[in-house]
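Novice: Here is a sequence with its predicted model. Questions after.
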Amino acid sequence: MRLRCAVLDDFQQIATSVADWSPLEDQVDVVSFAEHFADEDTLAEALAEFDIVVTLRERVAFPGSLLARLPRLKLLVASGMRNSVIDYAAAEAHGVTVCGTASSSTPPVELTWALLLGLARGIVEETNAVRGGGPWQSTVGADLHGRRLGVLGLGKIGSRVAQVGLAFGMDVVAWSRNLTKERADEVGAELASSMDVLLASSDFVSVHLALGDRTRGLIGARELALLKPTAYLINTSRAAIVDQDALLTALHEGRIAGAGIDVFDVEPLPADHPMRTAPRLLATPHLGYVSRANYATYYGQAVEDIQAYLAGEPLRRLG
């Protein structure tokens, strides 16, 4: 019997063209879903007849309650090698193998700078004015050279963001709970004595921390109040690191100059979500990982994972 594979959240309908799925054509039927299944009941119904599921990043949660409703599911492939929304113990209990793929740090670094530069130079406002016959030069750009960039998290992505900041002639300072002076020196950044010091002294703050118990809600109303009123906050990491309600309040009250946000508490954003209409906000629909090369890696390695599983030798197992 042929197996059925579901590819979730293929919004651009690109998954089956950006990688070569032909090695599976004799054994597996692949179905790509462009729509997002927002609740467990809808998801369980849609996936009931599938043996394999390919899911994108952490957009869709796979708790034990859902896995129990998918008796045919045997292989779950998640893009990336870290996923906090899969119940690995439940997957094992239900006989579901979980595998991952490689990913590149390049797309989120580039998007971070796209958001930062877009905010600093009022790109959206000025473009809309030019196209709509509005005022000529209505904003005054914020300089980068000589300004301070605060980087929260100096891992694979954060360190590259810091290096770009140095290339712009910025003063780069970094902080995370486990960051050492030696690591900061390697990148060319100054180690901040605390997160509070980084927030209070930076003109731009970019978040590049992994989401966990110690970072969930790390930046709340108190922390946002430490930022200069001329400062900008960029978050391409995880929405839950920054308190969403506190951020909305800061934007509406003009406590900070602006924010560039690529990650949200609910994705896709509902049509009436307050983030869609917040002032001083440059928002993108979680594009940090969305690039042709990254998709080719995700889906190409998803094919490899499926081939390996069918051969009885699973690759890149998670859990």
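Specialist: Yep, that arrived.
Novice: only C-alpha atoms for contact and neighbour calcs from this point on.
Specialist: Fine.
Novice: which helices and strands does the longest helix anywhere in the chain pack with?
Specialist: As assigned by DSSP state H, the longest helix anywhere in the chain is helix 292-310. On a contact count with 3 or more C-alpha pairs under 8 Å, 6 or more residues apart in numbering; DSSP states H and E, helix 292-310 meets helix 15-18, strand 75-78, strand 97-100.
Novice: So which bits of the next helix or strand along the chain from the first one are buried?
Specialist: Going back to what we said before, that points to helix 15-18. Next along the chain after helix 15-18, taking DSSP states H and E as the criterion, comes strand 28-32. When burial is assessed from 16 or more other C-alpha atoms under 10 Å, strand 28-32 yields the following buried residues: 28, 30, 32.
Novice: With distance to Thr106 added, can I get those in JSON lines?
Specialist: Below are the buried residues of strand 28-32 laid out as JSON lines (distance: C-alpha to C-alpha, whole Å):
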{"residue": "Val28", "distance to Thr106": "32"}
{"residue": "Val30", "distance to Thr106": "29"}
{"residue": "Ser32", "distance to Thr106": "26"}
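Novice: before we go on, here's another structure to hold up against the first:
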Amino acid sequence: MERRPYSEVDLTMTRLRCAILDDYLNLSLKVADWSKVEDRVDITVFSQPFASPEAAVSALKDFEVILAMRERTPFPRAMFDALPKLKLLITSGMRNNSIDLAAAKDKQIVVCGTHWPRDPTAALTMGMILELTRNIGRENARMHAGEYLQKHVGIEIDGKTLGVLGLGKLGAKVSAMAKVFGMNVIAWSPNLTKERCQEVGVGYATKEELFSTADIITIHMVLSDRSRGLVGAADLARMKPTSFLVNSARGPIVDELALLETLKARKIAGAAVDVFSVEPLPVDHPFRKLDNLVLTPHLGYVTQETFIAHYNQMVEGIDGWFKSEPVRRLA
């Protein structure tokens, strides 16, 4: 089937099919005003992840418009090749490493994004730190199970050292929060400068110094070829036996096998992980069996405010595309 670019299609006379992907919480139709485009698109919501790329192709082959939530459903070149009707893809956020933008351009598919109103991942990171050190969730579960006496002895973070990998907007926000809790903050990333550390008000450290001295290490870097596997076995081996690792960035930044072995051997006190190399995390993944690992299902961006912003901007994106005026265009 020959694909015609959107500029050559009479969209004023065409009613198209629109797929909303991976709406696990069934929020998309509740938090946005779809009346602005419902006269031009028929909407189908997919609330469960696809079992395989083949399943995704089978379900989506007749859709002209697809709305993606983060990297939950990948769009490599093979996916675009298998979706001949696709004309518009909108992703939440202005960066999505699971979308092959070059392939989309070759196929004359318009790709647009949405802006974040703010980044709630910083608050989640502090929550994960508090869970590791004060065991709030574990003790809550015990109370609901009928127990009362404390089982876990907490650790005060006041006066402890937080090591931040990545001092961009999010890393700086976490650093500010940590200092309110009385923590000392040091930072490192491959391109981090002492001037940037001074600007944020944190200490500069080498990678080796950060891993060997920090009581808690938190990761706030974008996944790229350079950052993939950035935290490996040698880095984990430098950590103190009393220290913790937090990853709310992207799973592949950490060597997951090395982290698994480190936690199984109890070479560090524990870890909290919100992101994984494969998502959703497989039911039989060995991470699920560790009692020194806090697991959350990629909650960093999962807030009511975030979904309201993204889905309403997706409506705006569809409307703009129909008017041949794509907004927040990525490809």
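Specialist: That came in fine, so what should we check first? Every value quoted in this text rests on a predicted model; they were computed, and no experiment measured them.
Novice: What value does the TM-score take for this pair?
Specialist: Superposed pair, TM-score by TM-score structural alignment, normalised by the length of structure 1: 0.97. Supporting alignment: 318 aligned residues with a C-alpha RMSD of 1.1 Å.
Novice: circling back to that earlier point, looking at the helices and strands packed on helix 292-310 of structure 1, which is nearest to Gln137 of structure 1?
Specialist: helix 15-18 (40.6 Å; C-alpha to C-alpha).
Novice: Quick one: average offset of the closest one versus structure 2, please.
Specialist: Taking mean C-alpha distance after the TM-score superposition for structure 1, the mean distance separating helix 15-18 of structure 1 from the aligned residues in structure 2 is 0.9 Å.
Novice: Structure 2: matching residues for that helix?
Specialist: Mapped onto structure 2 using TM-score structural alignment, helix 15-18 of structure 1 spans residues 28-31.
Novice: Buried residues of that stretch, list them for me.
Specialist: 28, 31.
Novice: try stretch 116-134 of structure 2
Specialist: Within stretch 116-134 of structure 2, the residues that count as buried by 16+ other C-alpha under 10 Å are 116, 120-122, 124-126, 128-134.
Novice: Tell me which of those residues fall in strands.
Specialist: In strands, judged by DSSP state E, none of the buried residues of stretch 116-134 of structure 2 are found.
Novice: of all those, which comes closest to Trp321 of structure 2?
Specialist: Of all those, Trp116 has the smallest distance to Trp321 of structure 2: 20.2 Å, by C-alpha to C-alpha.
Novice: To which residue of structure 1 is the closest one aligned?
Specialist: Under TM-score structural alignment, Trp116 of structure 2 pairs with Ser103 in structure 1.
Novice: Give the helix, strand or coil label for Leu260 of structure 2.
Specialist: The three-state label given to Leu260 of structure 2 by DSSP: H, G, I helix; E, B strand; the rest coil is helix.
Novice: what does it align to in structure 1?
Specialist: In structure 1, Leu260 of structure 2 lands on Leu248 (TM-score structural alignment).
Novice: got the end-to-end distance for stretch 248-261 of structure 1?
Specialist: 11 Å (C-alpha to C-alpha, to the nearest Å).
Novice: Can you give me every residue that contacts Lys267 of structure 2?
Specialist: 237, 240-241 (C-alpha atoms under 8 Å, 6 or more residues apart in numbering).
Novice: related to what we said a few turns ago, now the buried residues of stretch 116-134 of structure 2 in JSON lines, with distance to Ala271 of structure 2?
Specialist: What follows is these, written out as JSON lines (distance: C-alpha to C-alpha, whole Å):
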{"residue": "Trp116", "distance to Ala271 of structure 2": "27"}
{"residue": "Pro120", "distance to Ala271 of structure 2": "20"}
{"residue": "Thr121", "distance to Ala271 of structure 2": "17"}
{"residue": "Ala122", "distance to Ala271 of structure 2": "17"}
{"residue": "Leu124", "distance to Ala271 of structure 2": "14"}
{"residue": "Thr125", "distance to Ala271 of structure 2": "12"}
{"residue": "Met126", "distance to Ala271 of structure 2": "13"}
{"residue": "Met128", "distance to Ala271 of structure 2": "9"}
{"residue": "Ile129", "distance to Ala271 of structure 2": "9"}
{"residue": "Leu130", "distance to Ala271 of structure 2": "12"}
{"residue": "Glu131", "distance to Ala271 of structure 2": "10"}
{"residue": "Leu132", "distance to Ala271 of structure 2": "7"}
{"residue": "Thr133", "distance to Ala271 of structure 2": "10"}
{"residue": "Arg134", "distance to Ala271 of structure 2": "13"}
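Novice: Counting only helices, which of those make the cut?
Specialist: 121-122, 124-126, 128-134.
Novice: and which of those residues is nearest Ile318 of structure 2?
Specialist: Nearest to Ile318 of structure 2 among those: Thr121, at 27.4 Å, using C-alpha to C-alpha.
Novice: which ones are touching the closest one?
Specialist: Contacts of Thr121 of structure 2 by C-alpha under 8 Å, 6+ apart are 170, 248, 299-301.
Novice: So which of these belong to helices?
Specialist: Using DSSP H, the contacts of Thr121 of structure 2 in helices are Leu170.
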